[in-house]
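Peer 1: sequence and predicted structure are below.
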Amino acid sequence: MDSYPRWVRLTHWLNALAVLVMVTSGWRIYNASPIFVFSFPKSTTLGGWLGGALQWHFAAMWFLAINGMTYLLIN
C-alpha cells in the first residue's frame, strides 16, 4: 500500500521536473552575462540562446506556480 496518494506523488515529481528546467535554463541565462568568468558547459544548459533560455525559464515558472496552486487546492 502506498503511503501517499498518487496526486501528491505526481505533483511532487512535476515540481522536480519544473525545478530542473528552471535550473538548467538559469545556467544558460547566467552564461549570457559577460561579467562572470565561470560558465557552465553548454551540454548542461537548456535554451540554446538567451531568448530561448528565458522562454524555458518563464514557462517552467508558470508550470511550477500552477502545479503548486493545484497541490494547495486539492490538499
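Peer 2: In hand now; what should we look at?
Peer 1: okay, CA-based contacts and neighbour counts for the rest of this
Peer 2: OK.
Peer 1: residues near residue 11, how many?
Peer 2: Residue 11 is flanked by 16 other residues according to other CA atoms under 10 Å.
Peer 1: which elements pack onto the helix or strand residue 30 falls within?
Peer 2: Using DSSP states H and E, the element containing residue 30 is helix 6-31. In terms of contacts (3 or more CA pairs under 8 Å, 6 or more residues apart in numbering; DSSP states H and E), helix 6-31 is packed against helix 50-74.
Peer 1: packing partners for the helix it packs on?
Peer 2: helix 6-31.
Peer 1: buried residues in the helix it packs on?
Peer 2: For helix 6-31, a neighbour-count test (16 or more other CA atoms under 10 Å) marks 11, 14-15, 18-19, 21-31 as buried.
Peer 1: out of these, who's nearest residue 63?
Peer 2: Comparing the buried residues of helix 6-31 against residue 63 with CA to CA places residue 18 closest, at 6.8 Å.
Peer 1: presented hereafter is structure B, for comparison with structure A:
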Amino acid sequence: MTVRYPATLQLNGTSLTVELDAGRTLLSVLRGELGLTGTKEGCDDSECGACMVLIDGQPVNSCSFLALQA
C-alpha cells in the first residue's frame, strides 16, 4: 500500500489540496493528476529545461523536484 500525504499547492493563483505519493515528481503531478500538460517532459534529467516551472518566483526543473517539496 502506497502512503499518500496531503499537500496544498498554490497553482496559478488558486489553492489546491491534493494527496501525493512521497516519490512523485512535480512534473508527474502537474501533468498526470492535475491535467496541466503545458509543462513538458523532455530529457527527464534536469538538462533541457522543458519542464521548468516557477516556485516562489524561482525557476526549477519539475522533472527532478519532488511534489511534496513544492
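Peer 2: Thanks, I have it. Note that the structure is a prediction, hence the values are computed from the model and not measured.
Peer 1: TM-score for the pair, please.
Peer 2: Here the TM-score for the pair of chains, by TM-score structural alignment, normalised by the length of structure 2, is 0.24; 38 aligned residues with a CA RMSD of 4.6 Å.
Peer 1: identify the farthest-apart pair in the buried residues of helix 6-31 of structure 1.
Peer 2: Using CA to CA, the two most remote members of the buried residues of helix 6-31 of structure 1 are 11 and 31, lying 30.2 Å apart.
Peer 1: residue 28 of structure 2 should be in a helix, yeah?
Peer 2: Yes: the assignment for residue 28 of structure 2, made by DSSP: H, G, I helix; E, B strand; the rest coil, places it in a helix.
Peer 1: burial check on it, number of neighbours?
Peer 2: For residue 28 of structure 2, the count of nearby residues is 20 (other CA under 10 Å).
Peer 1: so residue 6 of structure 2 is in which element?
Peer 2: Element membership for residue 6 of structure 2, per DSSP H and E: strand 4-11.
Peer 1: what packs against that strand?
Peer 2: Applying 3+ CA pairs under 8 Å, 6+ apart, we find strand 4-11 of structure 2 packed against strand 14-21.
Peer 1: and the strand it packs on, what's buried?
Peer 2: For strand 14-21 of structure 2, the neighbour count (16+ other CA under 10 Å) marks residue 20 as buried.
Peer 1: and which of the buried residues of helix 6-31 of structure 1 is nearest to residue 74 of structure 1?
Peer 2: Looking at the buried residues of helix 6-31 of structure 1 and their distance to residue 74 of structure 1, the nearest is residue 11, at 10.5 Å (CA to CA).
Peer 1: the closest one contacts residue 67, correct?
Peer 2: Yes: Residue 11 of structure 1 lies in contact with residue 67 (CA atoms under 8 Å); the separation is 6.5 Å.
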